[in-house]
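>>> What shape does this take:
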Amino acid sequence: MTSNVISLVSVGAHPTSGRPRRAEQDARAVELGLQMAGDKLQVLHAGDIHEPTLRSYLGMGLPQLHVLEQPAGADALPALSEYLRDAGAQVVLTGSQAETGEGSGMLPFLLAEQLGWPLIVGLAQVESIDAGVAHVLQALPRGQRRRLKVRLPFLATVDNAAPKPRQSAYGPAQRGELAAHEVEIEQDELFTGALLQPAKPRPKRLKVIKAKSGADRMKAATAKASGGGGQVLKGLSPEAGAEAILKLLIEEGVVR
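Below you'll find the predicted structure:
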């Protein structure tokens, strides 16, 4: 389809154990890139070339993976944008959000802004590329798709609706080459001064009664109350009423 395709990859983390792994959406970006460019696909990572997890991407059948050598805490944005300009990339594929580090999901937006390229969010499939124009499918909620037309070059974040990545094989992973590139290192001052900690689970939402009219909502509310699941508070002091409400919020997970 086209030979100037670059997929950006990062080091992921298993959602339960936290052990390093290939990032799920980045692997989908590699899979989509392989379907578009075959063995001409370039895969790029900014970070430590000695990270063992990078070989799991090589195990997908890649002969080479390019690494912009950077220490932890360095800003990957300047190095990536400079490399992509010099490489003459026409299509750049990324995951939507890193599984480690900041995980803000801002890199694709900042990268597209620096390069001056259009950005497609939630790419599911590239249907065709002809005369410098790509026809793609964008994933929407509830399984819907939107057909878009975008002029090259462009950057796209890959959605979970994109093709599932192939398994990583041990042999190709060991035979593949990690190609190091020296780049100018710029410290990410915002990230360096930040304190990383595990994210707290979101509070459980209270059930919202959906009805078209006020009468329907009233009927649903009274039917729920008559089912014995609620509690009517009568003759209580304000302190006792507040304590009962707080207890309910704690039980529902709204307040911790």
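>>> going forward, measure contacts between C-alpha atoms and count neighbours the same way
Fine.
>>> Stretch 128-143: which residues count as buried?
129, 134-139 (16 or more other Cα atoms under 10 Å).
>>> compare with the first, here's sequence two:
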Amino acid sequence: MTKLRIAVLVSVGAHPISGAARWSRNDALALAMAQEMVKGAADIDVIHAGDPAEPALRDYLALGAVSVDAIEAPCGRDIVGALAERVRGYHIVLCGTRAESGEGSGLLPYLLAQAMHAPLLPAVLTAQLHADSIVTQQFLPKGRRREVAASLPAVLAVHPLAPFEPRHVYARQRAGHVAARVARVVGAPLAAARVEPAVAPPVKLAARESRSGRARLLAATTLQSRGGAVITHGTAVEKAQAVIAYLRRHSLIDY
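The predicted model follows:
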């Protein structure tokens, strides 16, 4: 294989208390994972789509990036096309699962993988290179994990629980630089945002637990059934009567 090329996509985050612009922890996880994979054996290009004059981009220099390549795309435009053109030819593209501020819905890794015609590995906790493929450990609910392999090139979306020990070095922040370039591919205008009042979600009825703490813990960490019955036969009236009987038995209704 030719020389390995790795790109890390970074965005501008927001401080959870003050809201001030800073580095995004999710994207910093992607940068740390890339550094751990190559251990200095390959160059890592850090890419940002947005304002190159944003001071928060220099935080990534302090976290180990040699430089940050900022694509100066017009505000309010889709940046997927510009990013796909910029990372063409790279073997691995890493980014956080979602952004911390702005129009960050978590769709960027999926749209980018689709534009690159490359496989996407979401919720990645660790990654290891093997010849022309990459093996990742993915996060699953209830503490489970699984290994998934994919051929290169590939897009990796790093899970927020991936191991991370930030090392902010001021000297590296001063030594690095942010390079600006104008996007050649300009996407369509994004749909205007619409503000709507929040609607409280419906409250789910839950039967009172009568099991021991050990039994509840086992049920939460395993795939065993919690009981109940699946009614597949009978009329709609008979099924409704069974549901009402269950609600009355567990004191969820009083009629």
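>>> so what number do they get for TM-score?
Remark: TM-score between the superposed chains equals 0.76 [TM-score structural alignment, normalised by the length of structure 2]; 220 aligned residues with a Cα RMSD of 2.8 Å.
>>> the strands in the stretch 101-250 of structure 2, which residues?
120-130, 133-139, 145-151, 154-158, 177-182 (DSSP state E, counting those that start in this stretch).
>>> what's the nearest residue to the equivalent of Asp48 of structure 1 over in structure 2 if we skip its chain neighbours?
With TM-score structural alignment as the matching criterion, the partner of Asp48 of structure 1 in structure 2 is Asp51. Sequence neighbours aside, Glu72 is the residue nearest to Asp51 of structure 2 in space, at 5.8 Å (criterion: Cα to Cα, 6 or more residues apart in numbering).
>>> Which residue in structure 1 aligns with the one you found?
Mapped onto structure 1 by TM-score structural alignment, Glu72 of structure 2 lines up with Glu69.
>>> from memory its match sits against His181, does it?
Yes - here Glu69 of structure 1 lies in contact with His181, judged by Cα atoms under 8 Å, at a distance of 6.1 Å.
>>> More neighbours: which of these two?
Glu69 (22 against 13; other Cα atoms under 10 Å).
>>> From Val183 of structure 1, how far off is the more buried one?
7 Å (Cα to Cα, to the nearest Å).
>>> Then Ile245 of structure 1?
Taking Cα to Cα as the criterion, Ile245 of structure 1 is separated from Val183 of structure 1 by 58 Å.
>>> Looking at these two, which one has more neighbours?
Val183 (17 against 12).
>>> distance of the residue mapped onto the more buried one from structure 2 from Thr136 of structure 2?
Taking TM-score structural alignment, Val183 of structure 1 has Ala183 as its aligned residue in structure 2. Between Ala183 of structure 2 and Thr136 of structure 2 the computed distance is 32 Å (Cα to Cα).
>>> List the contacts of Thr94 of structure 1.
7-9, 25-26, 29, 108, 155-158 (Cα atoms under 8 Å, 6 or more residues apart in numbering).
>>> Repeat the analysis, applying 7 Å as the threshold.
Neighbouring residues of Thr94 of structure 1 by Cα atoms under 7 Å, 6 or more residues apart in numbering: 7-9, 26, 29, 156-158.
>>> Enumerate every residue touching the closest residue to Val43 of structure 1 other than its chain neighbours.
In space, and not counting its chain neighbours, Val43 of structure 1 is closest to Ser7: 4.8 Å by Cα to Cα, 6+ apart. By Cα under 7 Å, 6+ apart, the contact set of Ser7 of structure 1 is 29-30, 33, 42-44, 92-94.
>>> Just say helix, strand or coil for Ala28 of structure 2.
helix (DSSP: H, G, I helix; E, B strand; the rest coil).
>>> burial measure for it, as a count.
Count around Ala28 of structure 2 with other Cα under 10 Å applied: 26.
>>> And for Phe109 of structure 1?
Neighbours of Phe109 of structure 1 using other Cα under 10 Å come to 18.
>>> tally of neighbours for the closest residue to it other than its chain neighbours?
Spatially, and ignoring its direct neighbours in sequence, Phe109 of structure 1 is nearest to Leu119 (7.2 Å; Cα to Cα, 6+ apart). By other Cα under 10 Å, the residues close to Leu119 of structure 1 number 19.
>>> The alignment partner in structure 2 of Leu119 of structure 1: what's it in contact with?
When structure 2 is aligned by TM-score structural alignment, the residue opposite Leu119 of structure 1 is Leu120. The contact partners of Leu120 of structure 2, taken as Cα under 7 Å, 6+ apart, are 110, 113, 154-156.
>>> Skipping adjacent residues, who's closest to the most centrally placed residue in structure 2 in space?
Centrality entry for structure 2: nearest residue to the mean C-alpha point is Thr97, 1.0 Å, by Cα atoms, centre = their mean. Nearest residue to Thr97 of structure 2 in three dimensions, chain neighbours excluded: Ala157, at 5.0 Å (Cα to Cα, 6+ apart).
>>> any idea what that neighbour aligns with in structure 1?
For Ala157 of structure 2, the residue aligned by TM-score structural alignment is Thr157.
>>> mind putting the contacts of Ser7 of structure 1 in a markdown table, distance to Ser213 of structure 1 included?
Putting these into a markdown table (distance: Cα to Cα, whole Å) gives the following:
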| residue | distance to Ser213 of structure 1 |
| --- | --- |
| Ala29 | 45 |
| Val30 | 49 |
| Gly33 | 49 |
| Gln42 | 56 |
| Val43 | 54 |
| Leu44 | 54 |
| Val92 | 48 |
| Leu93 | 46 |
| Thr94 | 44 |
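>>> Look up how far Arg181 of structure 2 lies from Glu72 of structure 2.
6 Å.
>>> Among the contacts of Leu120 of structure 2, which one lies nearest to Asp59 of structure 2?
Leu156 (21.9 Å; Cα to Cα).
>>> From Val182 of structure 2, how far off is the closest one?
Leu156 of structure 2 is 25 Å from Val182 of structure 2, by Cα to Cα.
>>> So those two - more neighbours on which side?
Leu156 (26 against 14).
>>> how much space between the more buried one and Leu112 of structure 2?
Taken as Cα to Cα, the span from Leu156 of structure 2 to Leu112 of structure 2 is 11 Å.
>>> Give me the subset of the contacts of Ser7 of structure 1 lying in strands.
Judged by DSSP state E, the subset of the contacts of Ser7 of structure 1 located in strands is 42-44, 92-94.
>>> between the residues you listed, which is nearest Ala74 of structure 1?
Among these, and counting by Cα to Cα, the member closest to Ala74 of structure 1 is Leu44, at 16.0 Å.
>>> quick one, what contacts that closest one?
With Cα under 7 Å, 6+ apart, Leu44 of structure 1 has these contacts: 6-9, 65-67.
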